[in-house]
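Chemist: Pasting the sequence and the predicted model now:
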Amino acid sequence: MFVRQHLKNIASVSLTTVLSRITGLIRDVVFFATIGANAFSSAFIIGFTIPNLFRRLFGEGALSSAFIPVFSSLSEKFSMASALNFFRNFILRWSLYLTLIALLTTALLQLGALMGYIPDRWILPVKIFQSLMPYMVFICMAAIVSGALNVFGRFLSASFAPVLFNCVFIAALLLGVYFSEGESGILLWLCGAVLVGGLVQLLLPAYDLYRQSRGLVLGSEQMISKAESIGRTFSPDDEQAAFKSFWSLFIPSLLGAALLQINILVSRLLAHSLDDTSVSFLYVSSRLMELPLGIFTLAIVTVFFPEMSRAFVDQSRSVFSEIAHRGMHCIVLIVLPATLGLCLLSREILMVLFQWGQFNVSNVQATAPIVVIYALALPFHSIATFCVRCFYSAKSMTVPVRISLVLLLLNTILSLIFMSIWGVYGLALANLIAAILHAQLLLSATTKAFSISLVRGLKPILKPMLFGMAAIAIICILGKFFLAYCNLSEKLSAMWAIVTLIPLSACSYFFVLHRLGIANQQIWELLRQQK
């Protein structure tokens, strides 16, 4: 039963995440095909980046990471009814906090613009940012609701909501092209689409949570009393203690998440200071890296994080260690071959996905090296993400915060130095070095804090995995040589490479693992042993 449920959860999260990433790529393809890599696209990316950083900072980052362990602990110690009563008060408070933050930020930016403190180059990004502030409120509330659903063991609606957002965005792009004249008119349509899409992302999981809780979110006192008659009474003092526990987790987690997200913001702001195209090149490269990161890493982390939180609440260190090792194995077995494939086929992927309309061949040639650099950082980002969640599940935030502070300073210094030498490629290289050090420091900290070596447990799977990756490299390299002699156009050759080489490489990789006994032993057992 447990095996089937875990398989179902990971499958549902992975499937909907795949749909989200695919529709997100379609969204970006249509965006760059209609607007191109220029000042308008850079302005929208910068303006949309900041609300997105708030989403990752408060919603998917510090806020949800601190909320899930507290909510899970209340459901275990008292009852789900008590936990949902806490949830009701929690989300009401945070809706007020976030609304005040949005209003204050908008007012301060407007004041700065009126007083002439904002340079002309930054006026349009600031206006877009101001118009998108309500999206920050919607998406952060959606992340809290999704966290409660994850503890319920429900993942589908929350992971499917971004698909609807992307569909709304694409529809607005097409309507904007038809009804507007010029890029500025299209940007207005896109700002409206972001707000509508954010509201949809909130309403869908909220309705699912309402159905799952059977009205407990609304505070049915009769059902709460009935549920709590089974166990210990959930008193106002317990609720205050829960809020105190949340704040003790949230504050250091907020600092850690802020430092990580500031790295992203710093890179894009520095890129915008270079020219009108660098932001677009960095954005496209990060989107291609986020495809496997979102499909595989975040899907695995989403499923394993509540399990690790419950294991730590139950003070079962052995179970916690087993779950952590299994999650790490899943990440390494999937992310490393994905990294290799992205490096080998970066130019072909860019040509097929983005070389349309206003995004031309020269843009592809300029972006391809950045994609390779970002791809090399993918496994380190994945490892760091999982290690941070290990600390979050144990309600220990200090170490990730300290490491993030070091990495923020390092990334900023390296970005300024490398940018002056290699331009936008220097920014990408600085991010790669920071990602490597981030993963290394977190792995060492995880070993010290939990007395587990996530790397040492990988030794049995490394040799078969390397054979599988060798098969991927052979197929991709020989396949590209073969297509080069077929007298096809570059675009058609790239399409054939994507359609044939990616499936063949994936099949060969898993075939090698299966023949060497790794597929059954290290993938399915990871889930089968979680009982």
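Modeler: Ah, there it is. Bear in mind the structure is a predicted one, so any value in this text is a computation, not a measurement.
Chemist: drop to CA atoms for contacts and neighbour counts, all remaining ones
Modeler: Fine.
Chemist: Which residue, other than its chain neighbours, is closest to the spatially most central residue of the chain?
Modeler: By CA atoms, centre = their mean, the chain has its centre lying nearest to Gly294, at 5.6 Å. In space, and not counting its chain neighbours, Gly294 is closest to Thr17: 6.7 Å by CA to CA, 6 or more residues apart in numbering.
Chemist: Could I get the contacting residues of the one you found?
Modeler: Ser159, Phe160, Gly294, Ile295, Ala299 (CA atoms under 8 Å, 6 or more residues apart in numbering).
Chemist: Would you mark the buried spots in stretch 168-177?
Modeler: Val168, Phe169, Ile170, Ala172, Leu173, Leu174, Gly176, Val177 (16 or more other CA atoms under 10 Å).
Chemist: Helices of the stretch 351-500 of the chain, residue ranges please.
Modeler: 361-393, 398-422, 424-450, 459-484, 490-496 (DSSP state H, counting those that start in this stretch).
Chemist: Packed most tightly, which of the ones you listed would that be?
Modeler: helix 361-393 (a mean of 22; mean count of other CA atoms under 10 Å).
Chemist: the inter-axis angle of it versus helix 398-422?
Modeler: 160 degrees (axes from the mean of the first three to the mean of the last three CA atoms, to 10 degrees).
Chemist: next up, a second structure to put side by side with the first:
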Amino acid sequence: MSDSQSIKSRSLLRSGLLVSICTFASRILGLARDAALAYVLGASAGADAFYVAFKIPNFFRRLFAEGAFAQAFVPVLSDYRVNEGHDAVRELIAAVTGSLTLVLLAVAAVFMAASPWVVYVFAPGFADNTGQLALASSLLTITFPYLLFISLTALAGGILNAHGEYGVPAITPIFLNISLLVATLGFASSATQAELSIAWGVFAAGVVQLLFQVPFLARLKLLPKPKIGFSHPGVKRILLLMGPALFGVSVGQINLLLDTVLASLLETGSITWLYLSDRLYELPLGIFAIAISTVILPSLSRSFSSQSAERFASTLDWGLRLLLLIAVPSAIALCILAKPIIATVFYRGELTAHDVDMAAMSLQAYSIGLVFMMLIKVLAPGYYSRQDTKTPVKIGLIAMAANMVFNLILVWPLGHVGLALATSLSAGLNALLLWIGLHRDGSHRFSKQWWLMLRVLLLGSAFLLAWLWFYHSLNITWTEISSWQRVQHMALVVCVGVLVYGLGLLLAGLRMRHLRAQD
């Protein structure tokens, strides 16, 4: 490896580490935010109304700002930066900013004016409760402008990332959690209408996230002077690329939308219970699976570009083995410790013991599919690295259809737990189909190290299970002890669990050299 390649590799490693640390900090603050929300709102009709009003702009954020737009904008911007020069980049940014702002203002105006109908589409079950529907509509008129601010924030983040400034966009999401913590604990806890104060916290978060990035754009001399530019060649290219990207991203978001729609038809609190359990299973998914996915994609791309099929298959196999070492114990822990975890993080204030039980059941249902959800994050890059975006979309559509069928079958006998279980089953189907496609064309082959890996996983998991079942047999009533006692118990069970699992791995023969990738 040349000196320049070595420097670049170290730089990418530092950037990846910085992003991982910021992501971890954001996730932890996110849990604190959700604990504060549960403390103030509980699982009431008002809580369900707020979560729907919060989910709607977030639905479009994931679909548009952080999904289709980001995937289309960054490649075009990078091309302009390499081939057109700084002035052309400034012109492109100005045209994109003006055009994007105009579209978002129009969308926000329409959705805010039609908020009762928008809420009805996302949560038709609220129609039976006119007060809840009216509250959710009012909250939506406050929260929906967040889409405008966060989309412009995504635009700014794309510009900074394209110019090697990874830290600022990674830090930015933290401000949403801080803003909601301030709004919830500083204002909502003493307000007559707590949900309204928290909704204004969402609005403020959008403004703060956008303003935070402005000085860094100015330092790069890329602070835009917006102008309408739909006829600009770069804007046209972005719109062209957004079509298939929007279609691909929409698969997962439609599943989330259907879950919310069906949950609104269930008993009061169902939306909140699903939200709380969803936040906890997203923690290992967001930190570990995405980190491994981020590391593995460039390596797979290099192997594909150099036509090294053997190295491609070896790298993918390494990613799967490493992921399972984290995913399997995470799933076991979430399943067995579902109630203790929910109680430790969320049980205080307005949240009741019944809410803890209900959220714990949906967390157990989610834990069944956690391994599959994490595997998808490693299997999908096996296609993207070969510039094959069609196959994952086709498989995603099959999984989406299956999820809808599972939802409709399971929601009536199992309620909100059925919705979580349907998500797990469809994730299993998605992961299986992704792997079959890669295995069929030789992109993945099981190495000899899988015999060691199976032995290691079995013994490590057995040790972990024995410890968790022992602690479970102590019959601690988690909702009857103090918050501090819950934290102490949880710290003990987690720390000992990590040590016991690690001991099992070592006794089974796992060594550090087995964790290294061959690139």
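Modeler: Now that the structure is in, tell me what you want to look at. Remember, predicted model here, so these are calculated numbers, not experimental data.
Chemist: that older thread, what lines up with the residue nearest to Gly294 of structure 1 in structure 2?
Modeler: The equivalent of Thr17 of structure 1 in structure 2 is Thr23 (alignment by TM-score structural alignment).
Chemist: how far out from the middle of the chain is the host helix or strand of that match?
Modeler: Using DSSP states H and E, Thr23 of structure 2 sits within helix 3-41. On the basis of CA atoms, centre = their mean, to the nearest Å, helix 3-41 of structure 2 sits 12 Å off its chain's mean C-alpha point.
Chemist: Enumerate the positions of it that are buried.
Modeler: 15-16, 18-24, 26-27, 29-41.
Chemist: which SS class is the residue nearest to the centre of structure 1?
Modeler: helix (DSSP: H, G, I helix; E, B strand; the rest coil).
Chemist: Arg21 is in contact with that one, correct?
Modeler: Yes - with contact defined as CA atoms under 8 Å, Gly294 of structure 1 counts as touching Arg21 (7.4 Å).
Chemist: Keep only those of the buried residues of stretch 168-177 of structure 1 that are in helices.
Modeler: Val168, Phe169, Ile170, Ala172, Leu173, Leu174, Gly176, Val177 (DSSP state H).
Chemist: got the contact list for the alignment partner in structure 2 of the third one?
Modeler: Structural alignment (TM-score structural alignment) places Ile170 of structure 1 against Leu181 in structure 2. Each residue near Leu181 of structure 2 by CA under 8 Å, 6+ apart is listed here: Ala32, Arg33, Ala36.
Chemist: Going by distance to Ala154 of structure 2, which of those wins?
Modeler: Arg33 (21.8 Å; CA to CA).
Chemist: For the closest one, which non-adjacent residue is spatially closest?
Modeler: Leu181 (5.3 Å).
Chemist: Tell me how far that neighbour lies from Val119 of structure 2.
Modeler: 25 Å (CA to CA, to the nearest Å).
Chemist: Same question for Ala32 of structure 2.
Modeler: In terms of CA to CA, Ala32 of structure 2 sits 27 Å off from Val119 of structure 2.
Chemist: Same check on Val110 of structure 2?
Modeler: For Val110 of structure 2, the distance to Val119 of structure 2 - CA to CA - is 13 Å.
Chemist: Ala289 of structure 2 now?
Modeler: Applying CA to CA to Ala289 of structure 2 and Val119 of structure 2 gives a distance of 33 Å.
Chemist: Equivalent analysis for Gly30 of structure 2, please.
Modeler: Counting by CA to CA - Gly30 of structure 2 and Val119 of structure 2 are separated by 25 Å.
Chemist: Next, format the buried residues of stretch 168-177 of structure 1 as JSON lines and append distance to Tyr210 of structure 1.
Modeler: Listed next are the buried residues of stretch 168-177 of structure 1 as JSON lines, based on distance: CA to CA, whole Å:
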{"residue": "Val168", "distance to Tyr210 of structure 1": "24"}
{"residue": "Phe169", "distance to Tyr210 of structure 1": "27"}
{"residue": "Ile170", "distance to Tyr210 of structure 1": "29"}
{"residue": "Ala172", "distance to Tyr210 of structure 1": "30"}
{"residue": "Leu173", "distance to Tyr210 of structure 1": "33"}
{"residue": "Leu174", "distance to Tyr210 of structure 1": "34"}
{"residue": "Gly176", "distance to Tyr210 of structure 1": "35"}
{"residue": "Val177", "distance to Tyr210 of structure 1": "38"}
